[in-house]
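Asks: Predicted model, plus sequence, below.
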Amino acid sequence: MSTRALARFAANLNYEALPPAVIERARVHLLDGLGCLLAGTMGGPGRSAADMVAALCTQGGEATVFTGCTRGSPRDAAFVNAMTLYSVGLNDIHTESVSHPGGCIIPVVLATGEAGGAQGRDLLVAMIVGYEVMCRIGRAVMPSHRERGFHPTGTCGTFGAAAAASRMMGFGANETANALGIAGSQAAGLFEFHRDGALTMVFHAARAAQNGVEAALLTKTGLTGPCTVLEGERGFCRATSNAFDEAALTRNLGQPFEVEATSIRPHFGCSSTIAASSATAVLVKRLSVRSPDDIAEVVVRCHAVVARDNDEADPQTLLAARLSMPFNIALVLARGDVVTADLYDADLRDVRVKASLSKVRLVRDDAMPRFGCSVSIRLANGRNGEETILTPRGEASHPLTWNEVSDKFRRLTASVMHPEGVQPVIDAVRSLETNGVRVLAQRMLEGMRPVA
């Protein structure tokens, strides 16, 4: 049975048996996710989640809530930190499941690991487990799952978070299967946010993380869940997908690991816009573009899904802007390069960005890979250029290195951390097995600038 097989895998995975390259990829993704978490502490979604937790009078506990630098239960800390991390448009993505595992899994292992005083190796193994379960379930139900209106980060992320929390709490296979069964009644998230850029997209990762911790805690107190929750006649796969592949749940588990199949975004944007932003930046330099006024037209040849879903020419929210191809290209034109930072409302209203939105035109190209594109720029003086990127930097097949992600971390956190506080966090992740999770959380807190 698939649910029990995943539960056995989650409970029995051994740090010593993991290939060093897999541990290293998990470490790189952890650093990347922590950069997004820290950068997001200045944004609205994280503050909204932190304010809600405070209003419920549930502050105080064993885990750090980084927005506001307060304390909370592992459940509440996972919720706020996931909302904060996922709100930043630079977190990782698993393209086959079209989900964002870091936003759901990292806050869970950080909160439960800090609360329990876990060793660093325990966090890394639980993180690998969470990515594996979440992404395999996504593979099994896609693409029908999303076509029916579900958001895999919220739905599949709940299972991944439950698996990660179960591992952090030391569950055996039976307990883990039970927690997955409970998670099945919590897995939710509708893709309708894409219509107007509503922030429920960010909420989905937060609720997935929170529900994953909750499922494990409920298991500890005796609640039961169906141990056929994934493959059963009335289970998750059949309920949420018209055409699912049950074998994908367990086929060649860990060969390779799903964390190795997960991409890291090198700069701001959604996965559908990363290649176009990078190509535009290349052309800006090649054509010596000094101002957006130099541009007459930008044409983007892209996959049919991108041409359909990412063509918003006048986004009204920050999330809509992240998903908008015209906005991401106009942002590069206005700044002269790609942006490795979180964006705020002032960026959305930037007149230099808005002036270029109408100059961008998307053209469907059925030969283009899902996340590739070709960008052509025509200048007002008649000069033109074209740049094609079929596999963006940061894709699983073209991954960022530790040093590249460390540099991204520095740029992401420049506005929220003291300059002298950045390197100790990077070092704490690098030596996580030696120092443990509480030391990592403490280094993050010590490096943060005071909240104004």
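Replies: Yes, it's here.

Asks: only C-alpha atoms for contact and neighbour calcs from this point on.
Replies: Fine.

Asks: what about the nearest residue to R410 once chain neighbours are set aside, neighbour count?
Replies: Distances taken as Cα to Cα, 6 or more residues apart in numbering put V422 closest to R410, at 6.6 Å, once the chain neighbours are dropped. When counting by other Cα atoms under 10 Å, one arrives at 23 neighbours for V422.

Asks: next one: the host helix or strand of V422 to chain centre, how far?
Replies: Using DSSP states H and E, V422 falls within helix 419-430. Relative to its chain's centre, helix 419-430 lies at 21 Å (Cα atoms, centre = their mean, to the nearest Å).

Asks: same question, stretch 134-144
Replies: Distance of stretch 134-144 from its chain centroid, counting by Cα atoms, centre = their mean, is 16 Å.

Asks: Put this next to the previous one:
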Amino acid sequence: MSAADIETALAQLVAFTSGTEWADIPEPVQKRATLVLCDDIAAMVAARGEPEIVALHDGVAKSAGQPEATVFNARGQRFDRYSTALANGCAGDWAELDEGYRRVICHAGVYCLPALLAEAEAGRHCTQDLLHALVIGYETVARVARAFTFPNLVLHPHGSLAAVGAAAAVSALRRVPQDIAIGAISSAATMVLPGPYTHPIQGSLVRNVWPGISAQTGLRAVDWAAIGIRGLPSALHDVYTDAFGAAADAEQLSGGLGEAWAISDGYHKVFACCQYGHATIEATKKLLQQVPVERVAAIHLETHEKARIMDNPDPDTTIAAKFSIQHIAATAAVHGSGGAEAFSSNSLHIPEIMALRHKVSTSPYEPLPDWPNDRPTRVTWTLDDGSTLTEEVMSARGGPDLPFTPDEIRAKIHGIVDGPYPAMGAVVDELLDLESAALSRPWDETVRGMTGA
């Protein structure tokens, strides 16, 4: 697949997205957009108390410009749009509760929203225009993720994709001409971060800031494209294929436009860890209905490769815990769930969990089924009397094949935001119901309603 093929496909994609209005987007897709918006804002709020996030936000405040957009940390902080995009982007993935795209490795919502939220508030765009831009940005970055695939997990998508999503979404919100949108997306592709996938597994918290840095970058890419500073239209191929070694497929960029929307293939999370371990948690909860954890002598996981790569029996940070299959299996068994407490800093040092992590072994799940059952796990517990119990989950809930109900995600959002933001829940409900008054309201007024500012 040549660079010229990718260049042509990108032009076709941008021509389609530039000509798409909110009314052209089917209502189920519109509702999905509101769900992604509210769920990812809740994920930002969920990280507000993390000590590193508190310190990061306070550090950003020291150099931030004139306040024009809101940081969702329940502390009343407002920065310039670029600093706000950075602050919210760093919080968005911290708790591992943000939405993701199920077809390939891509968290498209958190790649678009930090920049979009800041730009929409600063520019007083209406909420409907924000949601329209989210659908467009999501479609663009998800298609880029599908168009360039890697033979193994070397690059983390938070670094290698987020700037492209931010640039595409902000271009849509500002309604820039097609050539500027192509230039901004291309520029953003040249400014992505080659973040190693090993970093979160080994406990590096720098992984959590990649979406924030990329949100700033995407905003700047649109600014600069408008004044003639643009990447080459072949930049997607130049970066992802020539520089990073991905296989390219132009059809994924431009094929079937309007037939199905990428945002409809997203997944939501109620477990605060990497989605690759969610089937393990679900199977573990089934086992706990049969015997108490005190009887477990050993745990064996037959699971997919993406889960087996998360091999770290002694995680020393919260991000390492969220990307440790041993911790996922052990903490779910001890806590009986996969909520925030199961992956807190305290969970790293609970003696029962520490001991159980070293009793976890893994092997390939064979034969591995096709999508959507491509992330299965079979959990076998060996008990204190030598007997075994096994439970299997072929596909964790939350994706398009086994979705949570809107009410379940609504309850998750309320559970996170109602304490720090008592007024936010009512605004969220209006948005999720697609109330016309809520959609036509300027986003800065919507934010004031959410935060009580």
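Replies: Structure received. The structure presented is a predicted model; accordingly, all values stated were derived computationally and were not measured.

Asks: can you give me the strands in structure 2?
Replies: 69-70, 78-79, 100-101, 148-149, 247-248, 266-267, 296-303, 360-364, 377-383, 388-393 (DSSP state E).

Asks: highest average neighbour count across those strands?
Replies: strand 69-70 (a mean of 26; mean count of other Cα atoms under 10 Å).

Asks: buried set for the helix holding V422 of structure 1?
Replies: 421-423, 425-426, 428-430 (16 or more other Cα atoms under 10 Å).

Asks: Check stretch 353-361 of structure 2 too.
Replies: Quick answer for stretch 353-361 of structure 2 (16+ other Cα under 10 Å): 353-354, 356-361.

Asks: Ok, stretch 430-447 of structure 1 next?
Replies: 430, 432-433, 435-441, 443-447.

Asks: any idea which of the residues you listed is the one closest to I295 of structure 1?
Replies: G447 (41.4 Å; Cα to Cα).

Asks: need the contact list for the residue nearest to the closest one when sequence neighbours are not counted.
Replies: Counting by Cα to Cα, 6+ apart, G421 is the residue found nearest to G447 of structure 1 once chain neighbours are left out, at 3.9 Å. Going by Cα atoms under 8 Å, 6 or more residues apart in numbering, G421 of structure 1 touches 443-444, 446-448.

Asks: G421 of structure 1 matches what in structure 2?
Replies: Using TM-score structural alignment, the equivalent of G421 of structure 1 in structure 2 is A423.

Asks: Next one: its match from G452 of structure 2, what distance?
Replies: Look at A423 of structure 2 and G452 of structure 2: by Cα to Cα, to the nearest Å, they are 6 Å apart.

Asks: Surely the residue nearest to R410 of structure 1 is in contact with K408?
Replies: No - using Cα atoms under 8 Å, V422 of structure 1 is not in contact with K408, being 11.5 Å away.

Asks: my read: T377 of structure 2 touches E392, true?
Replies: Yes - in this structure, T377 of structure 2 is within contact of E392 by Cα under 8 Å, at 5.8 Å.

Asks: Okay, buried residues for stretch 335-343 of structure 2 please.
Replies: 335-340, 342-343.

Asks: For R265 of structure 1, what is the corresponding residue in structure 2?
Replies: Checking TM-score structural alignment: R265 of structure 1 goes with K269.

Asks: Tell me the counterpart of L13 of structure 1 in structure 2.
Replies: That one, L13 of structure 1, aligns with T20 by TM-score structural alignment.

Asks: Map G40 of structure 1 onto structure 2.
Replies: For G40 of structure 1, the residue aligned by TM-score structural alignment is A47.

Asks: can I assume that match is in contact with G89?
Replies: No - counting by Cα under 8 Å, A47 of structure 2 does not reach G89; the two are 10.9 Å apart.

Asks: If you count surrounding residues, which of these two has more?
Replies: G89 (29 against 24).

Asks: Going by distance to L223 of structure 1, which of the buried residues of stretch 430-447 of structure 1 wins?
Replies: Nearest to L223 of structure 1 among the buried residues of stretch 430-447 of structure 1 is V437, at 28.5 Å by Cα to Cα.

Asks: Need the counterpart of the closest one in structure 2.
Replies: Using TM-score structural alignment, V437 of structure 1 sits opposite W443 in structure 2.

Asks: can you check A281 of structure 1 too?
Replies: By TM-score structural alignment, A281 of structure 1 lines up with K285.

Asks: which residue lines up with M142 of structure 1 in structure 2?
Replies: Using TM-score structural alignment, M142 of structure 1 pairs with T149 in structure 2.

Asks: let me fix that: S166 of structure 1
Replies: By TM-score structural alignment, S166 of structure 1 lines up with S171.

Asks: Hmm, R410 of structure 1 is touching E420, no?
Replies: No - counting by Cα under 8 Å, R410 of structure 1 does not reach E420; the two are 10.8 Å apart.

Asks: what's the matching range in structure 1 for stretch 125-136 of structure 2?
Replies: Going by TM-score structural alignment, stretch 125-136 of structure 2 lines up with residues 118-129 of structure 1.

Asks: which other residues reach that stretch?
Replies: Contacts for stretch 118-129 of structure 1 (Cα under 8 Å, 6+ apart): 9-10, 13-15, 23, 26-27, 105-106, 109-110, 113, 160, 163-165, 167-168, 257-259, 432-438.

Asks: Give me the buried subset of the residues you listed.
Replies: By 16+ other Cα under 10 Å, the contacts of stretch 118-129 of structure 1 give 9-10, 13, 23, 26-27, 105-106, 109-110, 113, 160, 163-165, 167-168, 257-259, 432-433, 435-438 as buried.

Asks: P26 of structure 2: how many residues sit nearby?
Replies: Counted with other Cα under 10 Å, P26 of structure 2 comes out at 12.

Asks: residues in contact with S160 of structure 2?
Replies: Per Cα under 8 Å, 6+ apart, neighbours of S160 of structure 2: 192-195.

Asks: can you count the residues close to the closest residue to C135 of structure 1 other than its chain neighbours?
Replies: Using Cα to Cα, 6+ apart and skipping residues adjacent in sequence, the residue nearest C135 of structure 1 is S97, 5.9 Å away. The tally of other residues near S97 of structure 1 (other Cα under 10 Å) stands at 24.

Asks: Which position in structure 2 pairs with S97 of structure 1?
Replies: Match for S97 of structure 1 (TM-score structural alignment): V104.

Asks: returning to what we had before: take the buried residues of stretch 353-361 of structure 2 and keep only those in helices.
Replies: 353-354, 356-357 (DSSP state H).

Asks: Closest to the centroid, which residue in structure 2?
Replies: A centroid search over structure 2 (Cα atoms, centre = their mean) returns H107, at 3.2 Å, as the residue closest to the centre.

Asks: Need the nearest residue in space to that residue, chain neighbours excluded.
Replies: That would be G100: by Cα to Cα, 6+ apart, it lies 4.0 Å from H107 of structure 2.
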